[in-house]
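> Model the following, please.
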Amino acid sequence: MTTGRRIAMFDLFGVIARHQRPGALVDMAAECHAPLDAFTEAYWALRPPYDAGRQSAARYWGAVLRRLSRPVGPGTTERLRLADIDSWSRVDDRMVGYVRSLRGRAEVALLSNIPADHADVFGAVQPWLRDLDYVALSGKIKVAKPDPAAFRHCVTAMRAAPADFLFVDDREENVRSARAVGMTGHVFAGLDELETAVDAWLATGTASPEPGS
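Modelled structure (predicted):
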């Protein structure tokens, strides 16, 4: 059941912000003198607790280095932390403009997986985040997508109903989780398609069909 509100809620990376900078993992692997394949596996396999705010940056990077059998030292972990933050720092200016423009027609929220220390830096250099009605960052709310609790957190925090939301993400598993808690979901594939889906949702409460559905 809806309360009659319209809340467009967006993922960050892969939607409004760019994916990780090309070559970043190569540079970080070289920093700790590790093979790229082994570094990449450790980087992603150990990431969930860090994203969800259950682990500090120092503990995360220490775990990565130990998995790679590399020395753990504060200088190395800090260089890796800063390189990692920089690698996720780019935004799509067209998407930022579009999201801000929606506030004349709907409430606008953000739900993103991002470690707490990344979130502090990103928020400081992206003032447009302060224009949004609600921002939920996994490292701060202590739960990450696709855990349904991340979506329920936003519903509760905004004092809304799940059916009030259109959630936009580039990852199908996150959209499925949003739909499972009662939100409308849209898999992001580009701005033109998104505009059509949002217009349909604002008019009818249902996003336009996904490609191939």
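> Only C-alpha atoms from now on, for both contacts and neighbour counts.
Fine.
> Using the three-state scheme, assign the residue of the chain most remote from its centre.
Each residue of the chain has a distance to the centre, and by C-alpha atoms, centre = their mean the biggest one is for residue 71: 30.6 Å. When classified by DSSP: H, G, I helix; E, B strand; the rest coil, residue 71 comes out as coil.
> please give me the structure for this one as well, since I'd like to look at both together:
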Amino acid sequence: MTAKKWILFDIGGVLEVVDDDAWQEQWWQRWCTHTGLERPDFDARVEGAELPEIDVKAGLEAEFWQRLGTALALDADDRDAMRADFWDAYCGTANTELIEFARSLRGRAGLAILSNSADGAREEEERRYGFSEIFDPICYSHEQGVNKPDPQAYLLALQKLDADAADVLFIDDRQHSIDGAAAVGIRGVLQRDNALTIAAIEAFLAD
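So this is what the prediction gives:
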């Protein structure tokens, strides 16, 4: 019997259209301007807030925003607006072509997600894009406790897939994440163009 094949997707820069190299700095700068603080003072306040590591720990989102809001002297409305602006920037827009292609693969391959994340991402991305209708499991770094490209991130995902590395194709927009997958035997595709990624997935499934 042929082993089940899996397509494992990253989210930001793959299933979501977002510039991971720019959005965080742009978001910080918007809120620096909003507070009226000079950037060195703004950065010092953020540093002094000792924000929890919401990229590798779950259940800390409320504490994160409370600490950040207090450090920047934001009232509740501004804090909520900052949080909403963060998630809008974080989630970008749907890469509809790739999402719908993934949906079309149901029955031909297992479909899963492995993504570096922030606490709250599961709820925010589900509300916007309904990923759980297509992908299972969805492996987030804040729930697994480790970020890509640490090998443990991929090994934990393989456990959840109950799959061998050779039966998984990983799609990511970061070369270091592709390299991390390769280190544990998972083949990877660097997302640059939907047509090329789709062709690579079809070739993997036909192999």
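> In space, what's closest to the residue farthest from the centre of structure 1 - neighbours in sequence excluded?
Leaving aside its chain neighbours, residue 71 of structure 1 sits nearest to residue 65 (6.6 Å; criterion: C-alpha to C-alpha, 6 or more residues apart in numbering).
> ok so, going back, correct me, but the residue farthest from the centre of structure 1 touches residue 61?
No - using C-alpha atoms under 8 Å, residue 71 of structure 1 is not in contact with residue 61, being 10.9 Å away.
> From residue 139 of structure 1, how far off is the equivalent of residue 111 of structure 2 over in structure 1?
Here residue 111 of structure 2 is matched to residue 108 in structure 1, going by TM-score structural alignment. Between residue 108 of structure 1 and residue 139 of structure 1 the distance is 20 Å, computed by C-alpha to C-alpha, to the nearest Å.
> any idea what residue 163 of structure 1 aligns with in structure 2?
Aligned by TM-score structural alignment, residue 163 of structure 1 pairs with residue 166 of structure 2.
> mind listing what that match touches?
Neighbouring residues of residue 166 of structure 2 by C-alpha atoms under 8 Å, 6 or more residues apart in numbering: 185-187.
> sorry, back to before: doesn't residue 96 make contact with the match of residue 111 of structure 2?
No - checked against C-alpha under 8 Å, the pair residue 108 of structure 1 and residue 96 is beyond contact range at 11.6 Å.
> The two: who's more crowded?
The neighbour count for residue 108 of structure 1 versus residue 96, taken as other C-alpha atoms under 10 Å, is higher for residue 108 (23 against 16).
> about what we covered before: can you name the residues that contact the residue nearest to residue 71 of structure 1?
Applying C-alpha under 8 Å, 6+ apart, one finds that residue 65 of structure 1 lies in contact with 32, 71-72.
> and which of the residues you listed is nearest residue 48 of structure 1?
Nearest to residue 48 of structure 1, judged by C-alpha to C-alpha, of the contacts of residue 65 of structure 1 is residue 72 at 20.2 Å.
> and that closest one, how many residues sit next to it?
Neighbours of residue 72 of structure 1 using other C-alpha under 10 Å come to 16.
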